[in-house]
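Chemist: Everything below, folded, please.
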Amino acid sequence: MRCVILDDYPGVATSYADWSVLEGLETQALREHLGDEDAVAAALSGAEVVVAMRERTPFPASLLQRLPDLRLLVTTGMRNASIDLDAARAADVVVCGTSSLPTPPVELTWALVLGLARHLVPEVDAMRRGGPWQSTVGADLAGATLGVVGLGKLGTRVAAVGTAFGMDVLAWSPHLTDERASAAGVRRAGALTDLLAVADVVSLHLVLSESTRGLLGERELAAMRPSAFLVNTSRAGLVDTDALATALQQGRIAGAGLDVFDEEPLPAGHPLRTMPGVLATPHLGYVTEGNLRTHYTEALADVVAWRSGEPVRVLT
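Modeler: The predicted structure follows:
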């Protein structure tokens, strides 16, 4: 039998879990992203088991039909919108997942907020180049307003850090109640545009769905303050990328911290890589040692359980 691990960018999958326990199963980890369905189908030809990094490589019905040997598809995390679960069931492919740590994306969110507020990239670049000494003026977080869009598991943690910084925290989501907001120690905004109009920092923490796709478009971005920062460590589809680029180019918002993009890896010539006011990271939200160890050890456990005929964490 053959097992292929996809999108192991940092090359740690086989060192963070002992795949040698899978006797009779050849394990191969691929570090390079496979850019199209033909390349994926070729790389996975003959593989009975595939371990996929959440939403990196899509598994639509058209691809699943080209993988007749595939029997088990493990994804990191317990949600993966890029897998056609109905098609997988029809093809008799078991799809299961792993748990994820909630803290890594929260920590990266604050790295981006602080990087934007204190202009860390231009200041560090200037230091390295021997350029001007202290060429920017940072924004104060204490006393500023943090707008958290989506007060779930991650948003609540982000809000708590904002409170610790002495920020006034305002939250909004489509179904947020005053009771839930109060329990998290924040105020509930009556509407998304109400939050956008007063927030100095807006941080997105919603699940991407048909109802939230393009949630922040031209109208919503126009409601933001010119001095405000937008941070997105959730999903790129929550924001209209073209409208965001225009708002940044025209100086209608002060900057954006982005860890997620419509196309990943982001093409080398993409303007978001070099646009002033953008602090961009290559989807690092989940990439910590603790989280990847959790992903790969639990993925291995899923494979072991499946081979033994034991229950696995099936996605529904």
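
Chemist: drop to CA atoms for contacts and neighbour counts, all remaining ones
Modeler: OK.

Chemist: And for T156, the neighbour number?
Modeler: Number of residues near T156 (other CA atoms under 10 Å) recorded here: 22.

Chemist: Now do the same for it: helix, strand or coil?
Modeler: Three-state call for T156 (DSSP: H, G, I helix; E, B strand; the rest coil): helix.

Chemist: Repeat that for G269.
Modeler: Three-state assignment for G269 (three-state DSSP): coil.

Chemist: Quick check: the gap between it and M275.
Modeler: Distance, G269 to M275, using CA to CA, to the nearest Å: 11 Å.

Chemist: Looking at those two now, which is surrounded by more residues?
Modeler: M275 (15 against 8).

Chemist: Might one say that D92 is in contact with R71?
Modeler: Yes: D92 is in contact with R71 according to CA atoms under 8 Å; the separation is 6.8 Å.

Chemist: part of a strand, is A243?
Modeler: No: assigned with three-state DSSP, A243 falls outside any strand and is helix.

Chemist: Assign a three-state SS to E210, would you?
Modeler: Classified using three-state DSSP, E210 is coil.

Chemist: re the thing from before, for D92 and R71, work out which one has more neighbours and name it.
Modeler: R71 (17 against 13).

Chemist: please give me the structure for this one as well, since I'd like to look at both together:
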Amino acid sequence: MQRIVYLERESVIADVRRPAFAHDWTEYPKTAPDELVERLRGATIAIVNKVPLPAAAVDALPDLKMIAVAATGTNIVDLEACRRRGIVVSNIRGYAEHTVPEHVFSLLLALSRNLFAWRETVQAGRWQQSDQFCLFDHPIRDLHGATLGVIGSGSLGNGVIRLAEAFGMRVLRAEHRAAAVVRPGYTAFAEVLAAADAISLHCPLNDETRGLIGEAELQAMKPTAMLINTARGGIVDEAALIRALREGWIAGAGFDVITAEPPPAGHPMVDPALLALPNFLLTPHVAWASRPAMQALADQLIDNIEAFVAGNPRNVVT
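Modeler: Purely as a prediction, here's the structure:
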């Protein structure tokens, strides 16, 4: 009999079917870090999303055999501790290959066409007072003919590339920053920074990518360029980004992720003055969260658990 504990049921709005094998199922709407070990005591399978599973917690759970991460990113789990214990960690893949790219282009279009600035202009009565049929208060740029740099080309990056090509954009796939050799079909990291009119991030957060975009990288970008981040907050140095926006190193940024989620009071990325800038858009980690995508995630989550119990684990990270 498998004992399954779902620690953060409220993290997905979907019909989560029960696995097709004998099991005991317990779920909690949400779980705080100090509640984790007690709630997982005796569990053989843990379903997690954002609550951290450090090595100390893994080592305190001798019955644990599988961690089913209800997301793609696995940086919340101490993977080395799981390897030592032989615990299988599986994640979710490909479920957001349409919804995240659509969100990326929502941000790109809003920024390139200055939609929020135009909305404020109309609200302020400028159009109503105009002596001609339109206004020219804010610049508008087309995506057609622009260059998009994509950093990270898994299913989400590839989904963004498909939409970019449909818009008539030139696409550059960025090679790893530290790569000695540039693979066919890729472009050197520094060249992408210098050439792109917009950059979209789709890499995981790990030791290699933490702080990948910092002051030097932002200053290497065109002053007319935009930065889109729907990956993880820690990939971008937030202090450098704020300076870049305020001092005009880049033209704009659209973010769906930041380093602390939800942001605590006083977090610089939710400073009212920053959020009031027309060239900065921040959404609350919802690029992945269309209803069809969440249902696909829930279905794949149970598929992963059933495959593990059947002896054929899938989407294995460790």
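
Chemist: what do G269 and M275 of the first structure both touch?
Modeler: Between them, G269 of the first structure and M275 share no contacting residue under CA atoms under 8 Å, 6 or more residues apart in numbering.

Chemist: buried set for the lengthiest helix in the first structure?
Modeler: As assigned by DSSP state H, the longest helix anywhere in the first structure is helix 289-307. Across helix 289-307 of the first structure, burial judged by 16 or more other CA atoms under 10 Å covers 291-304, 306.

Chemist: start and end residues in the first structure for the host helix or strand of G254 of the second structure, please.
Modeler: Assigned by DSSP states H and E, G254 of the second structure belongs to strand 252-255. Alignment of strand 252-255 of the second structure against the first structure: residues 255-258, by TM-score structural alignment.

Chemist: quick one on the thing from earlier: kindly indicate which of the buried residues of helix 289-307 of the first structure lies nearest L30 of the first structure.
Modeler: Nearest to L30 of the first structure among those, counting by CA to CA, is Y296 at 13.8 Å.

Chemist: wait, doesn't that closest one sit right on Y16?
Modeler: Yes: Y296 of the first structure is in contact with Y16 according to CA under 8 Å; the separation is 6.5 Å.

Chemist: Just the buried positions in stretch 37-49 of the second structure, please.
Modeler: 37, 39-40, 42-49.

Chemist: Need the max-distance pair from those residues.
Modeler: Using CA to CA, the pair of these lying farthest apart is G42 and N49, separated by 19.3 Å.

Chemist: ok, back up a step: what lies in contact with the strand holding G254 of the second structure?
Modeler: In contact with strand 252-255 of the second structure (CA under 8 Å, 6+ apart) are residues 107-108, 111, 224-230, 245, 279-283.

Chemist: List the buried residues of that strand.
Modeler: Buried residues in strand 252-255 of the second structure (16+ other CA under 10 Å): 252-255.

Chemist: Can you lay out those as TSV showing distance to W288 of the second structure?
Modeler: Listed next are those as TSV, based on distance: CA to CA, whole Å:
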residue	distance to W288 of the second structure
G252	22
A253	18
G254	15
F255	13
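
Chemist: so which of the residues you listed would you say is closest to P33 of the second structure?
Modeler: Closest approach between those and P33 of the second structure, by CA to CA: F255, at 26.2 Å.

Chemist: How much space separates the closest one from M221 of the second structure?
Modeler: Distance, F255 of the second structure to M221 of the second structure, by CA to CA: 17 Å.

Chemist: ditto for T31 of the second structure
Modeler: From T31 of the second structure to M221 of the second structure the distance is 41 Å (CA to CA).

Chemist: Check A240 of the second structure too.
Modeler: For A240 of the second structure, the distance to M221 of the second structure - CA to CA - is 13 Å.

Chemist: The two: which has the busier surroundings?
Modeler: M221 (24 against 18).

Chemist: Tell me which stretches of the stretch 1-150 of the second structure form strands.
Modeler: With DSSP state E, counting those that start in this stretch applied, the stretch 1-150 of the second structure shows strands at 2-6, 23-27, 45-48, 66-69, 88-90, 147-151, listed in chain order.

Chemist: Closest to the centroid, which residue in the first structure?
Modeler: Closest to where the C-alpha atoms of the first structure average out (CA atoms, centre = their mean) is S234, at 4.5 Å.
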